[in-house]
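> Using only what follows, build the 3D model:
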Amino acid sequence: MSEPFRILTGDCLELMRQMPDNSVDSVVTDPPYGLGFMGKKWDASVPGVEVWAECLRVLKPGGHLLAFAGTRTQHRMAVAIEDAGFEIRDMIAWVYGSGFPKSRNIGNDVDGMDGWGTALKPSIEPITFARKPLAEKTIGANVIAFGVGALNIDGCRIETNDNLNGGAYSENGRQSVSDSLRQGGGMNAVGATAGDYIQPSGRWPANLIHDGSSEVVALFPAEAGACAPVMGTEPTSNGFSGSVKYSGMMGRTKGAFHADSGSAARFFYCAKTSREDRNEGLHSSMQPSVVTGATMRDRETADWPARNGNHHPTVKPTDLMAYLLRLITPPGGTALDPFMGSGSTGKAAMREGFRFIGCELDEQYAAIARARIEHELTKPKQLQL
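Predicted coordinates:
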């Protein structure tokens, strides 16, 4: 594939059957959740085993798949993916504050039942994290043979100014430690023989992602490190346990609380979205389709095509899709989205320097996706820090 992206219109199952074996490096997609959203026919059920089997066939051995799902049907999505031959590796939780409860007040039907309803506020979408079985005996050998199988940890670390090594570092991020501790290992000692440790560029990526909204940040403790006192037996940054004076908490008084400050939300990746992100490259009205605080019913009955250039009802933030692509796609690799929608995955792929193949059943959505992706190609590349 020489061009930066290809958009294929039609049934994704038939389109993927025309693709060569082992031809893509990753699959990142937001498929139908099987919830009957807005009465749409395409959301009548989750994709079946045959769809995921085609994803498995075209994906290189060891390649990863990330597929969004709804909380009510996540189990069916994951089972179908697993039955197709994938290994389930994890589940990522995307937490957001923009969901609206679709609940009926039972007090309208039953006297004395005011305050009783039928549903919770939606605030999470699970992402099934799966991998095609390795073709080699080890991940390292698989990466050498096919270029995939590992995760881009450093490329997806969570930026922070915090010291990440529990006292193993000086204030400038470097401090010599003894060879005996170095031989003991620890994640940051891998491959080291002598000299100084180096402060990682950020926190290890987690299986939780949030949108940075005030509703979500409020769920996290304001001072995460102050939730438990120093006991005196905490493990060091190198994995050893013992008294405080020998641990990474040297100098802290037993029984005192940690001095950390700031919301624990900072431990996790934050992917914010905007109206501009949704409509870049499209002719659109400045009037929003729904007002702030709109109910789910308002969203279902809104005139999306008339008011909004991108009238797809379920648009994911480009920042979020870029992060997920970066986590599992090798540099210059090709990503596939069999349920492309309005093209957020493709737009993100262009931003990250990946190639992209997208399948979409609806020609109008495919046209929106093409405009968004082409617009992204005309923008200056953003430097990854």
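
> use CA for all of it now, contacts and neighbours both
Fine.

> Quick check: the gap between residue 5 and residue 377.
Here the criterion is Cα to Cα, to the nearest Å. By it, residue 5 lies 10 Å from residue 377.

> same thing with residue 269?
Relative to residue 377, residue 269 is positioned 25 Å away (criterion: Cα to Cα).

> Residue 5 and residue 377: which is more packed in?
A direct count of neighbours by other Cα atoms under 10 Å for residue 5 and residue 377 places residue 5 higher, at 22 against 15.

> Let me see the contact set for the more buried one.
Residues counted as contacts of residue 5 (Cα atoms under 8 Å, 6 or more residues apart in numbering) are 346, 355-358.

> Same check on residue 139?
Neighbour list for residue 139: 62, 149-150 [criterion: Cα under 8 Å, 6+ apart].

> what does the helix ranked longest in the chain rub up against?
Ranked by number of residues, the top helix in the chain under DSSP state H is helix 363-378. Defining contact as Cα under 8 Å, 6+ apart, one finds that helix 363-378 is touched by 7, 9, 279-282, 310, 312, 340-344, 346-347, 350-351, 360.

> What is the burial count for residue 81?
28.

> can you tell me the helix or strand for it?
Residue 81 belongs to helix 74-83 when elements are defined using DSSP states H and E.

> Not counting its own residues, what contacts that helix?
The list of residues contacting helix 74-83 from outside it, by Cα under 8 Å, 6+ apart, reads 33, 46-49, 52-53, 69, 88, 126, 128, 130.

> do stretch 333-344 as well
Applying Cα under 8 Å, 6+ apart, the set of residues contacting stretch 333-344 from outside is 12, 16, 24-32, 310, 312, 315-318, 321, 325, 329, 345-346, 349, 354-360, 362, 365-366, 368-370, 372-373.

> Show the buried residues in the residues you listed.
12, 16, 24-32, 310, 312, 315-318, 321, 325, 329, 345-346, 349, 354-360, 365-366, 368-370, 372-373 (16 or more other Cα atoms under 10 Å).

> Return the distance of residue 355 relative to residue 38.
To residue 38, residue 355 is 32 Å away according to Cα to Cα.

> Compare the contacts of residue 139 and tell me which is most surrounded.
For the contacts of residue 139, the largest number of neighbours (other Cα under 10 Å) sits with residue 149, at 28 neighbours.

> Enumerate every residue touching the closest residue to residue 90 other than its chain neighbours.
Counting by Cα to Cα, 6 or more residues apart in numbering, the nearest residue to residue 90 once its immediate chain neighbours are dropped is residue 129, at 5.0 Å. With Cα under 8 Å, 6+ apart as the criterion, the residues that contact residue 129 are 64-67, 88-92.

> Now the second one, please; I'll put the structures next to each other:
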Amino acid sequence: MFTLTHSKPYKIFNQSCYGLSVLDDNTIDALITDPPYGISYQNHYWDKDLPDKQIWADTLRVLKQGAFGLVFSSVRLMHRLMVDLEDNGFIIKDVIFWGYLNGMPKSRDVALDIDKELGVESHVVGEYDYVQGYKKGGAENYYATKKKLKRTPCSTLGMKYKGAGLGIKPAYEPIILVQKPLEIGLTVAKNVVKYGTGVLNLEQTRIPYAQGEGKVGHNPHPQGRVTANILRVEEWGDGYDKFFVVPKVRQSVDTFNKHPTVKPIELMHHLVNLVSFDGQLILDPFMGSGSTGVASVQLKRRFVGFELDNDYFKICQKRLRVSKPSL
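Here you go, the predicted structure:
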């Protein structure tokens, strides 16, 4: 097992995570990872399939008894990933919903396709600026634009189905909360005494009361409510903003970071705080550009991560080098 120091509380590997051969059994305090979703996101090669379920057996081996984990997923294949996790010994504890308002619908106006199928030319009614959500080549191209023709259906059948599409606007991302079982015969308290794991860090993840809001509950806590399984990106103005609010990341934040699925550091702070305590060791087998590692170092945790893609690994190296623990 490698040694981590105060000056360098992390160790990252530019290699496949499968096997986790450099990690000893029962040595990791918590898991936080954003694995491939298996949905071919933006046609990236690394997202063609869900991870081989072997990684979850490997992860279970290195986690301490009772350790918690957080695994990002997609709505479409979350159920498959949960089965893989459960089949390899994890307990499914909850699903956290990271909600946002600015998701992009994966759809199109099918009425225009109907016109084409019928051999009818759709009317051109104007043009608009097309904003490229991500463009190969890096973050500097994130807001590339070009003019597109705006069309409206012309056929009778096309008019009937005007605006019909194939999907609704995505507004949340699921994060699966899992746990390695406690050691057989131990209570939660005994497991904490032996391993330091088995409980969530609710104290550091409480949601503060809104300005002017009175304390609630039969025994209100001065620091706010226990964190919920809904995390919001923006305030939704519905009179019930009792959830953690975190802005969604934009790829232009770090000009050198071209990873297309970067997670906000504020979100990762919340998740690191939830499943770990000061000084504990966090594992991310699918490190990407290193948001879990950055949040871990900033919150005075230790971190070990794996990333096979050399470009993303170099980005993670750069981000970790400049990360400093919060006071």
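
> on that earlier part again, just the contacts of helix 363-378 of structure 1: which are in helices?
Per DSSP H, the subset of the contacts of helix 363-378 of structure 1 in helices is 279, 344, 346-347, 350-351.

> Looking at these, which one is closest to residue 121 of structure 1?
Distances from residue 121 of structure 1 to those, taken as Cα to Cα, are shortest for residue 344 (24.8 Å).

> quick one: what's aligned to residue 29 of structure 2 in structure 1?
With TM-score structural alignment as the criterion, residue 29 of structure 2 lines up with residue 25 in structure 1.

> wait, isn't that match in contact with residue 59?
Yes - here residue 25 of structure 1 reaches residue 59: they are 5.9 Å apart, a contact under Cα atoms under 8 Å.

> Quick check: the aligned residue for residue 166 of structure 2 in structure 1?
Residue mapping for residue 166 of structure 2 onto structure 1 gives residue 118, with TM-score structural alignment as the criterion.

> Would you quantify the distance from that match to residue 104 of structure 1?
6 Å.

> can you map out the strands along the stretch 1-150 of structure 2?
Taking DSSP state E, counting those that start in this stretch as the criterion, the stretch 1-150 of structure 2 carries its strands at 10-13, 28-33, 63-72, 91-99, 123-131, 145-152.

> Quick check: which of the ones you listed is nearest to residue 219 of structure 2?
Taking Cα to Cα, strand 91-99 is the member of the strands of the stretch 1-150 of structure 2 nearest to residue 219 of structure 2, at 24.7 Å.

> whereabouts in structure 1 does that closest one align?
Counting by TM-score structural alignment, strand 91-99 of structure 2 pairs with residues 87-95 of structure 1.

> ok, and for that stretch, which residues are buried?
Residues of stretch 87-95 of structure 1 classed as buried: 87-88, 91-95 (neighbour count, 16+ other Cα under 10 Å).

> End to end on stretch 148-163 of structure 2, go ahead and measure it.
Using Cα to Cα, one end of stretch 148-163 of structure 2 lies 17 Å from the other.

> nope, stretch 92-109 of structure 2 is what I meant
Its first and final residues considered, stretch 92-109 of structure 2 spans 39 Å by Cα to Cα.

> for stretch 202-209 of structure 1, same thing?
15 Å.

> Check which residues of that stretch are buried.
For stretch 202-209 of structure 1, a neighbour-count test (16+ other Cα under 10 Å) marks 202-205, 208-209 as buried.

> Redo the strands of the stretch 1-150 of structure 2 as JSON lines? Include distance to residue 3 of structure 2.
Output for the strands of the stretch 1-150 of structure 2, formatted as JSON lines (distance: least, Cα to Cα, whole Å):
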{"stretch": "strand 10-13", "distance to residue 3 of structure 2": "9"}
{"stretch": "strand 28-33", "distance to residue 3 of structure 2": "13"}
{"stretch": "strand 63-72", "distance to residue 3 of structure 2": "17"}
{"stretch": "strand 91-99", "distance to residue 3 of structure 2": "30"}
{"stretch": "strand 123-131", "distance to residue 3 of structure 2": "46"}
{"stretch": "strand 145-152", "distance to residue 3 of structure 2": "48"}
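
> now for the ones you listed, which one comes closest to residue 218 of structure 2?
Among the strands of the stretch 1-150 of structure 2, the nearest to residue 218 of structure 2 by Cα to Cα is strand 91-99 (25.0 Å).

> what helices or strands is the closest one leaning on?
With contacts defined as 3 or more Cα pairs under 8 Å, 6 or more residues apart in numbering; DSSP states H and E, strand 91-99 of structure 2 has these neighbours: helix 78-87, strand 172-179, strand 230-232.

> Give the aligned range of the shortest one in structure 1.
So that's strand 230-232 of structure 2. Structural correspondence for strand 230-232 of structure 2: residues 208-210 of structure 1, per TM-score structural alignment.

> in the superposed pair, what's the mean gap between that stretch and structure 2?
Its matched residues in structure 2 lie on average 0.5 Å from stretch 208-210 of structure 1 after superposition (mean Cα distance after the TM-score superposition for structure 1).

> hmm, who's touching that stretch?
With Cα under 8 Å, 6+ apart as the contact definition, stretch 208-210 of structure 1 has outside contacts at 92-96, 216, 265, 268-271.

> Please state the offset of that stretch from the chain centre?
On the basis of Cα atoms, centre = their mean, to the nearest Å, stretch 208-210 of structure 1 sits 7 Å off its chain's mean C-alpha point.

> Also stretch 268-279 of structure 1?
Relative to the chain's own centre, stretch 268-279 of structure 1 is displaced by 13 Å; criterion: Cα atoms, centre = their mean.

> Any buried residues in it, and which?
268-273, 277-279.

> ditto for stretch 125-140 of structure 1
Per 16+ other Cα under 10 Å, stretch 125-140 of structure 1 contains these buried residues: 125-135.

> ok, and the closest non-adjacent residue to the most centrally placed residue in structure 2?
A centroid search over structure 2 (Cα atoms, centre = their mean) returns residue 72, at 4.5 Å, as the residue closest to the centre. Distances taken as Cα to Cα, 6+ apart put residue 175 closest to residue 72 of structure 2, at 4.3 Å, once the chain neighbours are dropped.
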